[in-house]
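[1] The following comprises the amino acid sequence and a computationally predicted model.
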Amino acid sequence: MGGEAGSKPQVLIVDDEDRFRLTLGKLLGSRGYPVDSAGSGPEALEKIRDRAFDVILLDVKMPGMSGIEALARIKKESPLSEVIILTGHASVDAAVEIMKLGGYEYLLKPCPMDELTARIDAAYEKKLARERVAKRPQ
């Protein structure tokens, strides 16, 4: 699913808190982002197998599969998707691990909506640039 300039990225919200997923989904949807959501890492992986997402918003602290573990599996399954980690708990160790695993950004919850959408758009631009490079003849 590549987009043209000006199109909105397909966003997947992965968070075990129903209210957070619903609220964020409505806020992003009202700004024109096509949004889907998953309540766990395994559910997110299922959705990624069925459909390509441009940007994935991923919570770190989830029961069962942690966000860090989910990130590693998501990047294997869908290497071009950009993953933005959302967390309520700042941790330098977690941030380093996230970047090593290919995470795009690490944001603290609650994140101002304008900042979040700016980061989503920047992540999408990076994904589109990588897709263009990948399509170039060798």
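    Right, received. Where do you want to start?
[2] use CA for all of it now, contacts and neighbours both
    OK.
[3] so what's Thr87 up against?
    Asp59, Val60, Lys61, Tyr106, Leu107, Leu108, Lys109 (Cα atoms under 8 Å, 6 or more residues apart in numbering).
[4] meant to ask about Val83, not that
    Val83 neighbours (Cα under 8 Å, 6+ apart): Val55, Ile56, Leu57, Leu58, Leu71, Gly102, Gly103, Tyr104, Glu105.
[5] where's the closest residue to it other than its chain neighbours relative to Lys135, distance?
    Leaving aside its chain neighbours, Val83 sits nearest to Ile56 (4.7 Å; criterion: Cα to Cα, 6 or more residues apart in numbering). Per Cα to Cα, to the nearest Å, Ile56 is found 22 Å from Lys135.
[6] this is the other structure I want to compare:
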Amino acid sequence: MTTKVLLVDDEKEFLDLLGERMTARGMEVDSTTSATDALKITEDHTYDAIVLDLMMPEMDGLQVLKNLKAKHPELQVILLTGHGSIEKGVEAMRQGAMDFIEKPADLEVLTEKIKKAQARKMILVERKVEQEVRDILVSKGW
């Protein structure tokens, strides 16, 4: 099964390089330099993981994370930053980020985190489906 990833970072060269390297590892990668576009893209597409830059001009990563998790709680978001701080990391985790890593991210570490995100999302979706089936069974009285 192919891992689907959305990369969101305002640094175009970084996005292109990371996207190429992840595609070479067999991942299906979409990318955008716009936080607003990222929110729109997730309305129509599903991803196993979203790798999101913390510091962007139009909206910071924490705001994007909050919006994403409000609409799609099963999304697995990994925040990247060149301006790491413990406080931001704690805040990101509190708001539902799966992980928080500093740039330049080690590609092997990032790949491993994306694989964990995919597994975690699959479990969450499976639980949601099981609950929906239970609810139907209870409501139908079967």
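    That came in fine, so what should we check first? Note that the structure is predicted; figures quoted are calculated from it, not measured.
[7] And the TM-score between these chains?
    Overlay of the two chains. TM-score (TM-score structural alignment, normalised by the length of structure 1): 0.91; 132 aligned residues with a Cα RMSD of 1.0 Å.
[8] how about the helices in structure 1?
    Assigned by DSSP state H, structure 1 shows helices spanning 18-30, 41-50, 67-77, 92-100, 113-135.
[9] Please identify the most buried of those helices.
    Stretch with highest mean neighbour count among these: helix 67-77 (a mean of 19; mean count of other Cα atoms under 10 Å).
[10] whereabouts in structure 2 does that helix align?
    Alignment of helix 67-77 of structure 1 against structure 2: residues 61-71, by TM-score structural alignment.
[11] Find the residue at the geometric middle of structure 2.
    By Cα atoms, centre = their mean, structure 2 has its centre lying nearest to Ile50, at 2.2 Å.
[12] aligned partner of it in structure 1?
    The alignment partner of Ile50 of structure 2 in structure 1, by TM-score structural alignment, is Ile56.
[13] so what's that match up against?
    Val11, Leu12, Ile13, Val14, Ser81, Glu82, Val83, Ile84 are the contacts of Ile56 of structure 1 under Cα under 8 Å, 6+ apart.
[14] before we move on, the earlier item: now, which of the contacts of Val83 of structure 1 lie within strands?
    Of the contacts of Val83 of structure 1, the ones assigned to strands by DSSP state E are Val55, Ile56, Leu57, Leu58, Glu105.
[15] Give me the buried entries from those residues.
    With burial judged by 16 or more other Cα atoms under 10 Å, the buried subset of these is Val55, Ile56, Leu57, Leu58, Glu105.
[16] Just to be sure, which of the contacts of Ile56 of structure 1 are found in strands?
    Of the contacts of Ile56 of structure 1, the ones assigned to strands by DSSP E are Val11, Leu12, Ile13, Val14, Glu82, Val83, Ile84.
[17] between those residues, which is nearest Glu125 of structure 1?
    Here the nearest of these to Glu125 of structure 1, counting by Cα to Cα, is Glu82; it sits at 9.8 Å.
[18] For the residue nearest to that closest one when sequence neighbours are not counted, give me its contacts.
    Excluding its sequence neighbours, the residue lying closest to Glu82 of structure 1 (Cα to Cα, 6+ apart) is Val55, at 4.8 Å. Neighbour list for Val55 of structure 1: Pro9, Gln10, Val11, Leu12, Ser81, Glu82, Val83, Ile84, Ile120, Ala123, Tyr124 [criterion: Cα under 8 Å, 6+ apart].
[19] from the residues you listed, which single one is nearest Asp50 of structure 1?
    Nearest member of the contacts of Val55 of structure 1 to Asp50 of structure 1, counting by Cα to Cα, is Leu12, at 12.4 Å.
[20] Residue in structure 2 paired with the closest one?
    So, by TM-score structural alignment, Leu12 of structure 1 is matched to Leu6.
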